[in-house]
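Peer 1: Any chance you can model this:
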Amino acid sequence: MKKVKLLYRLLIFINLATFVLIVTQIFGLVIPDIVNSSQTKNHALGAFNNLILTGLLSVILMGSFKIQQGIKHIIKDGFFNRISELKFRKAGLIFVGFALLRTAYIILARNEFKLNELINSFIMAFLVVLVGMGLLIFSDFIKNGGVIKEENDLTI
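Peer 2: Below you'll find the predicted structure:
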């Protein structure tokens, strides 16, 4: 349980750092881009390029926060509980959704990427899909383990 608590604390730190990064990005990049929209015509999405990237980062933050909540309930209620299962399932769906949104962004802005950056971006999106699928599978393990635990408790 020590490692789970350490992971929980690490996720709190990462989520807070990501939140600070998002706020900094909004005030340092998004607002100036929208105010000075005439200077960002070299991007495929124009003045909204950094806004979209900040939105994608916010989606990742939501998924990470759901994982943090799931781990919190594992610490609080034990490994096999319904709330953790739902939190990990939502996190998995959010990560898969992020990967689809990121892929759409890559396709829209493909002219801005060099070939190796384009390939790396698609690979990263694929890896995020794998993380999302892993979270969905993990939530099924928690669900099935909870059912087995409940049946075991009834027979004793």
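Peer 1: Only C-alpha atoms from now on, for both contacts and neighbour counts.
Peer 2: Fine.
Peer 1: What residues does the residue nearest to Arg102 when sequence neighbours are not counted make contact with?
Peer 2: For Arg102, ignoring the flanking residues on the chain, the nearest one in space by CA to CA, 6 or more residues apart in numbering is Ala125 at 6.6 Å. Contacts for Ala125 (CA atoms under 8 Å, 6 or more residues apart in numbering) come out as 99-100, 102-103.
Peer 1: And Ala125, how close does it get to Ser58?
Peer 2: Between Ala125 and Ser58 the distance is 16 Å, computed by CA to CA, to the nearest Å.
Peer 1: one step back: as TSV, the contacts of Ala125 with neighbour count would be great.
Peer 2: Shown next, in TSV, are the contacts of Ala125 (neighbours: other CA atoms under 10 Å):
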residue	neighbour count
Ala99	25
Leu100	16
Arg102	22
Thr103	19
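Peer 1: One more sequence to fold, the one below, so I can look at both together:
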Amino acid sequence: MKNINLLYKLLLFINILFLILLLVLIVILVIPDFLYQKPHDDKVLGIFNHLVIFCRGLLLFMGLFKIQQALKAIIKYGFYNKVSEVRFKKGGLFLILFGVIGFIFNIIIKSELELNVFITNFVQYFFVLLVGLGLFVFSDFIKSGTILKEENDLTI
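Peer 2: Modelled structure (predicted):
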């Protein structure tokens, strides 16, 4: 339980920093793009480039936040509980969405990237997708463990 508590605190710190980064991104890049209608001729998505980057970051933040909430539920209610199962599943869903949208975004902006950056981005999105799928599997383990725990509690 000590390691889960440490992981929860680390994720809390990362999420706070990530939220600050997202706020700075929206204030410095996204809002001025729409207020001043800055043309971005060098970007494939033009004026919407920073908005898409912000939305992808928001998906990643939501995934990490759901994982943080699931860890908090484990600390509060024990390892096998319905709350952590649902939150891990939602966190996995957000990470899967982030990975899939990352693949699509990477393909759209491939003309702006060097080959090594293009391939590195694909590898990173693939690993995020695997983590999201892993969270789905992990939530099923928690669900099975919760059912076994309930049955065990009923027999005692």
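Peer 1: Give me the TM-score for this pair.
Peer 2: Here the superposed chains carry a TM-score of 0.95, computed using TM-score structural alignment, normalised by the length of structure 1; 156 aligned residues with a CA RMSD of 1.2 Å.
Peer 1: sorry, back to before: from the contacts of Ala125 of structure 1, which is closest to Phe13 of structure 1?
Peer 2: Ranked by distance to Phe13 of structure 1 (CA to CA), the contacts of Ala125 of structure 1 are led by Ala99 at 23.3 Å.
Peer 1: Give the closest residue to Gly134 of structure 2 in space, chain neighbours not counted.
Peer 2: Gly92 is the one closest to Gly134 of structure 2 (CA to CA, 6+ apart), at 7.4 Å.
Peer 1: The host helix or strand of that neighbour vs structure 1, mean deviation?
Peer 2: Assigned by DSSP states H and E, Gly92 of structure 2 falls within helix 82-108. Here helix 82-108 of structure 2, set against structure 1 after superposition, deviates by a mean of 0.7 Å using mean CA distance after the TM-score superposition for structure 1.
Peer 1: next structured bit after that helix?
Peer 2: Defined by DSSP H and E, the subsequent element after helix 82-108 of structure 2 is helix 115-155.
Peer 1: What range does that following helix cover in structure 1?
Peer 2: Using TM-score structural alignment, helix 115-155 of structure 2 corresponds to residues 115-155 of structure 1.
Peer 1: For the matching stretch, give me the average deviation versus structure 2.
Peer 2: Relative to structure 2, stretch 115-155 of structure 1 is 0.8 Å off (mean CA distance after the TM-score superposition for structure 1).
Peer 1: what separates that stretch from the chain centre, distance-wise?
Peer 2: 13 Å (CA atoms, centre = their mean, to the nearest Å).
Peer 1: how close does the residue nearest to Gly134 of structure 2 get to Leu17 of structure 2?
Peer 2: 21 Å.
Peer 1: residues touching Phe54 of structure 2, list them.
Peer 2: Residues in contact with Phe54 of structure 2, defined by CA under 8 Å, 6+ apart, are 22, 25-26, 30.
Peer 1: quick one: which of the residues you listed is most hemmed in?
Peer 2: Val30 (20 neighbours; other CA atoms under 10 Å).
Peer 1: quick one: contacts for it?
Peer 2: Counted by CA under 8 Å, 6+ apart, Val30 of structure 2 has contacts 50-51, 54.
Peer 1: Reformat the residues you listed as TSV; add secondary structure and distance to Glu112 of structure 2.
Peer 2: Formatted as TSV, these follow (DSSP: H, G, I helix; E, B strand; the rest coil; distance: CA to CA, whole Å):
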residue	secondary structure	distance to Glu112 of structure 2
His50	helix	14
Leu51	helix	17
Phe54	helix	18
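Peer 1: what's the burial count for Ile53 of structure 2?
Peer 2: 17.
Peer 1: Of Gly92 and Leu17 of structure 2, which one has the most company?
Peer 2: Taking neighbours as other CA under 10 Å, Gly92 of structure 2 and Leu17 compare with Gly92 leading, 28 against 12.
Peer 1: rewinding a little: quickly name whichever of the contacts of Phe54 of structure 2 is closest to Lys82 of structure 2.
Peer 2: For the contacts of Phe54 of structure 2, the nearest to Lys82 of structure 2 is Leu22 (30.4 Å; CA to CA).
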